[in-house]
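>>> pasting the sequence and the predicted model now:
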Amino acid sequence: VPRWGAVLLVVGLPLAVGCASWLNAAYPAVRHYDLTIKTTDAIPPAYKNTPLTLGVLADMHLGRIVTAPRLVRAMDMLAPYKPDAVLYLGDMLDDHILLDVEAVAAALTRVQPRLGHWAVLGNHEYISGPIKNSLDILQRSGMQVLRDQWHVLDDVLVLAGRDDRSKPAFTGSPRKSLPEILADLPPEYKKLPLAVLDHQPYFLDEARTAGAVLEISGHTHYGQLWPFHWVVENMYENPHGLLSKKGMYSLVSAGTGAWGPPMRNTARPEVLVVKIHFVEAAE
């Protein structure tokens, strides 16, 4: 009996952990964040008592293993919150093989944000194939890609979408700095709060120096599988969740999909609902 008990422990425990990790990866959780942001500009009447609601997805890794039905599940979880805009934080693609672009586009239509679907690139958009192909897939799916570019959301928030830090390794050219990205921002928008979308949360101090009040990132997966969460905790100032420091929020998603084996046991996959409440600040 002790011998059979040992066999069951050696075989059964990893099997149970593996099954639980697979189920955990398949069913995202909705995470809610309420952030208060000060602005020196006049708050538009629509936002004086109503927050700007952002839906956030990251790190789906769509391809041969994580397929469009996983994205449908995530979008259906987000839809009831009626976000004003949906943000995609990179690594939405894992490879271009067997990727059903029409099914991905159909999944996006399950949420109809009045301010659009906005994406930035991650390292896997480069790894998965020619970057022009990744851009084409994202755009055909209905995402507007900010590649070292800015966009003003409803005259209330500036989005600065950064190209991924891996760009130089794949293209031989550097990504733009935040001051370079914002150099042509019209004067009437310079007082608006700045939110930076950057796939990898390496450069929080750079965002703070540029005046950002919020940076939203993904990439870390919070390790995805034990014990790698200890690794990312030592690599990043904010490996997961919300950090408020020196006047800036850093928000890092654990990701909505999975990379490699579709298994997770360090954190649930996430769909974020971020409500930004604007308050007027003195000059």
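Happy to help now that I have it. Residues are numbered from 1 along each chain as shown.

>>> okay, CA-based contacts and neighbour counts for the rest of this
Noted.

>>> pretty sure Ile181 sits against His151.
No - with contact defined as C-alpha atoms under 8 Å, Ile181 does not reach His151; the gap is 10.5 Å.

>>> residues that sit against both of those two, list them.
Contact with both Ile181 and His151 is made by residues Ala160, according to C-alpha atoms under 8 Å, 6 or more residues apart in numbering.

>>> ranges for the helices of the stretch 101-250 of the chain?
Ranges of helices within the stretch 101-250 of the chain are 101-108, 123-127, 131-140, 167-171, 178-181, 204-209, 228-235, based on DSSP state H, counting those that start in this stretch.

>>> how close does the nearest residue to Trp150 once chain neighbours are set aside sit to Gln149?
Leaving aside its chain neighbours, Trp150 sits nearest to Ala160 (4.4 Å; criterion: C-alpha to C-alpha, 6 or more residues apart in numbering). Ala160 sits 6 Å away from Gln149, going by C-alpha to C-alpha, to the nearest Å.

>>> then this one, side by side with the first:
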Amino acid sequence: MRDRLGKTLAALAVALVVTASAALVVPAPAPARTATTSRSAEPTYVQQVRTIGRSVRGREIRAWYRGDPAATRVLVVLGQMHGDEPAGRETALWLIRNLRPAAGTGIWVLPTMNPDGRVRHTRKNAHGVDLNRNWPTSGWTRTSRGDRYYGGRRPASEPETRAMMRFLAEVRPHYIASIHQPLRGIGRSSTGRDWQARLARNLGLPLKSFGVGNPSGTVSPTLTGWFNQRYAGTATTIEYGPHPTTRFRTVRAGRGIARAAGVF
């Protein structure tokens, strides 16, 4: 009898201890909603680099992307087409390193599409072709190989031109900024006049008409002429002066182009 009573009392004591311990357990407070920001609330943002083709000498032509993978507004910045015009490449490199596009937008940046010319510091590619006269339009004409603006044996004869054509056909950007030197101006065209006006204002450059000598009534055999004839977006030539300052060819030009396109 005593053994049974002792066991009962012991069990009761254990139950009281467990109950008391449970009463002392206090749930941790839920974290305040304002303490952290949900990942899903942030704009989607990616960074990537890809090789879109190779030059005559086999050098890579590379494109960097920054922004939303499902962007509804896309800007392409081509820093250099002529190897002896280096300033635009600096703009492109600054954009790659510093720009984070606005939500829902994106930017593709190509420092150069003429890596052979850049290495040799020559206007033309390794075949001696002016890549900005090699585009397949009605204005392409055959000239002598020694001509400064020699456009190749046939339209789109050069691997650099074909690589860029494939890339633009895939990306279908809303805006293209093709940077050159040293004529100091923003190229006029029949499309994208508001965009051109914003570029002129942001960069402090005048609007100009840059003729390339193609026959009257034809489309210039340039990147901008080819793209504007073929696609809904607008490609524009930006000509820096002969000696733009470091700040102009980096911060001012980079931000100014991005803001004109509405991606910054």
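Received the coordinates, thanks. Just so it is clear, the model here is predicted, and its values are computed rather than measured.

>>> can you pull the TM-score for these?
For this chain pair, the superposition-based TM-score is 0.30 by TM-score structural alignment, normalised by the length of the second structure; 138 aligned residues with a C-alpha RMSD of 6.2 Å.

>>> neighbour count: Ala160 and Gln149 of the first structure, which is higher?
The neighbour comparison of Ala160 of the first structure against Gln149 (other C-alpha atoms under 10 Å) goes to Ala160, with 25 against 19.

>>> looks like the more buried one contacts Ile181 (just checking).
Yes - at 7.2 Å, Ala160 of the first structure and Ile181 qualify as touching, with contact defined as C-alpha under 8 Å.

>>> doesn't Ala197 make contact with Lys208 of the second structure?
No - taking contacts as C-alpha under 8 Å, Lys208 of the second structure lies outside contact range of Ala197: 10.9 Å.

>>> what about the residue nearest to Trp150 of the first structure, distance to Thr53 of the first structure?
Ala160 of the first structure is 17 Å from Thr53 of the first structure, by C-alpha to C-alpha.

>>> of the helices of the stretch 101-250 of the first structure, flag the one that's most buried.
Sort the helices of the stretch 101-250 of the first structure by mean neighbour count, taking mean count of other C-alpha atoms under 10 Å, and helix 123-127 sits at the top with a mean of 22.

>>> packing partners of that helix?
helix 131-140, helix 167-171 (3 or more C-alpha pairs under 8 Å, 6 or more residues apart in numbering; DSSP states H and E).

>>> let's see that with 6 Å instead.
Helices and strands touching helix 123-127 of the first structure, as assessed by 3 or more C-alpha pairs under 6 Å, 6 or more residues apart in numbering; DSSP states H and E, are absent.

>>> so what's the residue count around the spatially closest residue to Ile107 of the second structure that is not a sequence neighbour?
Of all residues not flanking Ile107 of the second structure in the chain, Leu75 sits nearest, at 4.7 Å (C-alpha to C-alpha, 6+ apart). Residues near Leu75 of the second structure, counting by other C-alpha under 10 Å, number 28.

>>> any idea which helix or strand comes after the one helix or strand Leu75 of the second structure maps to?
Remark: Leu75 of the second structure resides in strand 73-78, with elements defined by DSSP states H and E. Where DSSP H and E defines the elements, the next helix or strand beyond strand 73-78 of the second structure is helix 87-98.

>>> now do that next one against strand 73-78, angle only.
130 degrees (axes from the mean of the first three to the mean of the last three C-alpha atoms, to 10 degrees).

>>> in helix 87-98 of the second structure, what counts as buried?
87-96 (16 or more other C-alpha atoms under 10 Å).

>>> pretty sure Val11 of the first structure is in a helix, no?
Yes - using DSSP: H, G, I helix; E, B strand; the rest coil, the assignment for Val11 of the first structure is a helix.

>>> for it, list the residues it contacts.
Val11 of the first structure sits next to no residue when contact means C-alpha atoms under 6 Å, 6 or more residues apart in numbering.

>>> Leu178 is in contact with Trp150 of the first structure, correct?
No - using C-alpha atoms under 6 Å, Trp150 of the first structure makes no contact with Leu178, being 9.7 Å away.

>>> now do the residue nearest to Ile107 of the second structure against Leu223 of the second structure, distance only.
15 Å.

>>> try Gly53 of the second structure
For Gly53 of the second structure relative to Leu223 of the second structure (C-alpha to C-alpha), the value is 16 Å.

>>> ok, now Gln196 of the second structure?
16 Å.

>>> show me where the stretch 151-264 of the second structure has its helices.
Going by DSSP H, counting those that start in this stretch, the stretch 151-264 of the second structure shows helices at 159-171, 193-203, 223-230, 246-247, 253-261.

>>> how about those helices in TSV, adding distance to Val119 of the second structure?
Formatted as TSV, the helices of the stretch 151-264 of the second structure follow (distance: least, C-alpha to C-alpha, whole Å):
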stretch	distance to Val119 of the second structure
helix 159-171	15
helix 193-203	28
helix 223-230	22
helix 246-247	21
helix 253-261	23
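
>>> so which of those comes closest to Ala22 of the second structure?
helix 253-261 (61.1 Å; C-alpha to C-alpha).

>>> overlap of the contact sets of Ala160 and Ile181 of the first structure?
Gln149.

>>> do I have it right that Trp108 of the second structure meets Arg73?
No - using C-alpha under 6 Å, Trp108 of the second structure is not in contact with Arg73, being 11.2 Å away.

>>> which of those two has more neighbours?
Trp108 (23 against 19).

>>> how about the more buried one, what does it touch?
So, once contact is read as C-alpha under 6 Å, 6+ apart, Trp108 of the second structure ends up touching 64-65, 76.

>>> any idea which of the residues you listed has the most stuff around it?
Val76 (25 neighbours).

>>> next one: it from Leu93 of the second structure, what distance?
Distance from Val76 of the second structure to Leu93 of the second structure, by C-alpha to C-alpha: 13 Å.
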